[in-house]
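**Student:** Here is a sequence together with a model predicted from it:
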Amino acid sequence: MSQFVVSGTEQINGEISVSGAKNAALPVAMASLMGHGESVLCDIPDLRDIRNIVKIIDSLGAEVEYKNNQLTVNPDAVDKIQVPEDLAQELRASYYILGAFLARHGQAETTIPGGCDIGDRPIDLHLKGFKALGAEVTIDGTFVHIEAEKLTGAKIYLDYPSVGATMNIIMAASMAEGKTVIENAAREPEIVDLANYLNVMGAEIKGAGTDVIRIEGVEELTGTEYTIIPDRIEAGTYLIMGAVTGSELYVDNVLVEHIKPLVAKLKEMGVRIEEDVDGVKVNAKSDLKAVDVKTLPYPGFPTDLQAPFMVLLTQAEGESKVIETVFENRFAHVEELKKMGAEIKEKKIGHTAVVHQTPLTGTEVRATDLRAGAALILAGLVAEGETTIKEGYHIERGYENVIDKLRGVGIDIKKIGNS
């Protein structure tokens, strides 16, 4: 089991580049199975989750090749409809086979998927959408089977703007007969990326990025070439990294419109932000001010940046509050930060954490999930001494070449063991 060892640093400097978005690459990779012929997907980050989805695509019988951040998929030889159970448990995004294969093959099977343990993430809204389109759903324990002789467009209202459900329903509806309207849809940039890819393949999807998406079903899709958007969560983590170390850092390959809530909070804390067409420079030479933050579905403050941002708040003068509204178990990193000396009081009612400015001290901690792991790296940067982060494999699920990238801006970090 891998561990990351980080030494405290006064400042970092230079330029760090953002990779393609994992949370866009995963559904787009699965959607490539919907088209006839070959798709070539570019800027696909080299991550554990990506390697797992490549294994899934291969297991289904498709031709697949992944090298140099390019994923090539030809699904014409697909001869299976079920994701192997061990791979489904490794990767939550394996559930995208349901929408993709329901559209292309009329049926799909998988077990309820795994992923980070950050709270209850049921797929009931996905299944509700499939049923509305005319599919029959069978659930046996953790096993899900869906099938439909014909999918028919429908009006679907999501009780919650679920990203996964919105994506799965978009895929299924893109080849349904007639028109589908998804109301209270999620608005994340990754959804827009999926819709853009499907449209290039021949789909007719309008409104992605708003809360009402309209889809006119088409008979078939054709493989194409497509480039994934930059990862907004990786970009946000690096901006926070520059701020927490009081550094001047340029983060390259950033779409600023995707991280507006974070940029606004950084400015509120006294961090200078300079934007250009390619990226963002963060300059945090002055004292940081305490702020309150509340996570919300996009375009609100992202839950995936809550843990890294909480580390920043431990270095801000005054009292800050963090309210988590998206996942109920997203404060697992609090106990780990407390081991390092952080003064954080967690209130179970309202999912609120109250954070005070405190110096941190290096010690042994555990990455409870992907974003908690990133937060602990940031904490290690401002801690006195050395911090050892156990279960570091979580971090490599979402940050490509993280060791090399961080060393490139002057960070003393090493990996011990294999993931």
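**Tutor:** Thanks, I have the structure now.
**Student:** drop to CA atoms for contacts and neighbour counts, all remaining ones
**Tutor:** Fine.
**Student:** Which of the helices or strands spans the most centrally placed residue in the chain?
**Tutor:** Against the mean C-alpha coordinate of the chain, by C-alpha atoms, centre = their mean, the closest residue is residue 23 at 4.2 Å. Assigned by DSSP states H and E, residue 23 belongs to helix 22-31.
**Student:** Tell me which other helices or strands that helix touches.
**Tutor:** helix 48-59, helix 96-105, helix 189-201 (3 or more C-alpha pairs under 8 Å, 6 or more residues apart in numbering; DSSP states H and E).
**Student:** can you tell me which of those helices comes nearest to residue 78?
**Tutor:** helix 48-59 (8.8 Å; C-alpha to C-alpha).
**Student:** What lies in contact with the closest one?
**Tutor:** Defining contact as C-alpha atoms under 8 Å, 6 or more residues apart in numbering, one finds that helix 48-59 is touched by 22, 25-26, 29-30, 44, 63-66, 80, 83-84, 87, 90-91, 94, 396-398.
**Student:** Pasting the second one now:
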Amino acid sequence: MEKLIVTGEVQLTGNIRISGAKNATLPIMAATLLCSGVSVLHDVPHLSDIKAMQDILELLGAKITRDGSAVIIDTSGVSKQEIPEHLMREMRASVFLMGPLLGKFRKVRVSYPGGCAIGPRPIDLHIKALEKLGAKICESFGYIEAEAGQLTGAEIHFDFPSVGATENAMMAAVLAKGTSVIRNAAREPEIIDLQDFLNKMGAKIRGAGTDTIRIDGVQKLYPTEHIIMPDRIQAGTFLIAGAITRGDIAVENIQPEYLFSVTNKLEELGATIATSTDSIRIKAGELRGGDIKTLPFPGFPTDLQAPILSLLTVAKGTSIVTETIFENRFKHVDELTRMGARIKVEGRTAIIRGVPRMTGAVVAAPDLRAGGALVLAALAAQGVSEIEQVYHIDRGYEQLELKLQSLGARIIRSK
């Protein structure tokens, strides 16, 4: 299998353009099922998760072509409402298809989704939301079947602001009869992007980005064209890469307001941040430790917990990282320890004692964001590191080694 070979201790410098967001693209691709015709999505990243979603849509009957970063999706021939188990298991985001298929065809059958093993992510919130809208759910033999003669608007209250459940409920409700209100909705920017796409299709949604979303059901939706928002997690990873290598880089094509929790924390750790309309520049020298707690947006994102933990391993002093979203999201700690990091995990808390430098080692990416974290650690480490199981990294970071090479990193992909 392929691996990344990194020679560390190189300061990253230069400008890097951020591509479209994976976490916005996947639900929007699913949402194209709500209408019949050709929709065009721009700035779609080349990622294995995107390809997996494409495979599912094609199996359902869609015709999909790519032209650079544009993806053209023709849903005119979609007629199936069942997704095979082997495709559902490829990625967690396949659960997004329940809402659109139920909304369009009033029936859907899926198996339980797969994805990174970062802790239990039950889909009970998704199921409860669909039941509120009038769906009858049957769970048996590892499959979930949902059926509804007519979806009707409802009041939906989430016990936890789940991003996926919020988006699934939105997609199911747009074609429901009457008005739906989602309370304690997740507030992540990707939900705003989904709202914008659905409204371009003819939906009537308002409130995305707040904890209350109102959806007035419509009878029909139409194909449209849309530019995917920039990937704030990718942007945050590159900002941390600039900091951990004591570099000077500018991250471009972003929405800085969505990264305030990250840039504020990097400034607390000693980095210098300069923000413009659509870019952030980071310069860093010696860094100091600090405390970080992951929270739903607008708090510090759980998807950047692993990357910033790598940074804290070489920051001066002691740091504490508390993970509140996923309970198994410290799998990268054992790999960082191989590189000389001093980290102790107690439940959902990691205590990090900074070391002057880490050393290269052979490590394996246990999941997507942990893989990104190991690449960052290798960039700062003395000597050569080999990172195995890079297929995890390819799920969410488009051409990561090429983008890092453009900033001066000594990193190659090898078999």
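**Tutor:** Nice, I can see it. The structure presented is a predicted model; accordingly, all values stated were derived computationally and were not measured.
**Student:** Got a TM-score for the two of them?
**Tutor:** Put the two chains on top of each other and the TM-score (TM-score structural alignment, normalised by the length of structure 2) is 0.98; 414 aligned residues with a C-alpha RMSD of 0.9 Å.
**Student:** about what we covered before: tell me roughly how far the very next helix or strand once past the helix holding residue 23 of structure 1 lies from structure 2 on average.
**Tutor:** Heading C-terminal from helix 22-31 of structure 1, the first helix or strand you meet, by DSSP H and E, is strand 35-36. Its matched residues in structure 2 lie on average 2.0 Å from strand 35-36 of structure 1 after superposition (mean C-alpha distance after the TM-score superposition for structure 1).
**Student:** how about strand 35-36 of structure 1, which residues of structure 2 does it hit?
**Tutor:** Matched against structure 2 by TM-score structural alignment, strand 35-36 of structure 1 falls on residues 35-36.
**Student:** List the contacts of the matching stretch.
**Tutor:** Residues from elsewhere that reach stretch 35-36 of structure 2 (C-alpha under 8 Å, 6+ apart): 74, 75, 76, 77, 78, 104, 220, 221, 222, 223.
**Student:** one more time with 10 Å
**Tutor:** Residues outside stretch 35-36 of structure 2 that contact it (C-alpha atoms under 10 Å, 6 or more residues apart in numbering): 62, 73-78, 100, 103-104, 201, 220-224.
**Student:** Quick one: distance of that stretch to the chain centre.
**Tutor:** 26 Å (C-alpha atoms, centre = their mean, to the nearest Å).
**Student:** what's the distance between residue 114 of structure 2 and residue 93 of structure 2?
**Tutor:** 8 Å (C-alpha to C-alpha, to the nearest Å).
**Student:** between the two, who's got more neighbours?
**Tutor:** Taking neighbours as other C-alpha atoms under 10 Å, residue 114 of structure 2 and residue 93 compare with residue 93 leading, 21 against 18.
**Student:** List the contacts of the residue lying closest to that one once chain neighbours are set aside.
**Tutor:** Once flanking residues are discounted, residue 93 of structure 2 sits nearest to residue 26: 6.8 Å by C-alpha to C-alpha, 6 or more residues apart in numbering. Counting by C-alpha under 10 Å, 6+ apart, residue 26 of structure 2 touches 44, 49, 50, 51, 52, 53, 54, 93, 94, 96, 97, 194.
**Student:** which of those are buried?
**Tutor:** Buried residues within the contacts of residue 26 of structure 2, defined by neighbour count using 16 or more other C-alpha atoms under 10 Å: 44, 49, 50, 52, 53, 54, 93, 94, 96, 97, 194.
**Student:** Quick check: the farthest pair among those?
**Tutor:** 52 and 194 (19.3 Å).
**Student:** Strands of the stretch 301-419 of structure 1, start to end?
**Tutor:** 319-323, 343-347, 352-356, 360-361, 364-366, 383-384, 386-390, 413-416 (DSSP state E, counting those that start in this stretch).
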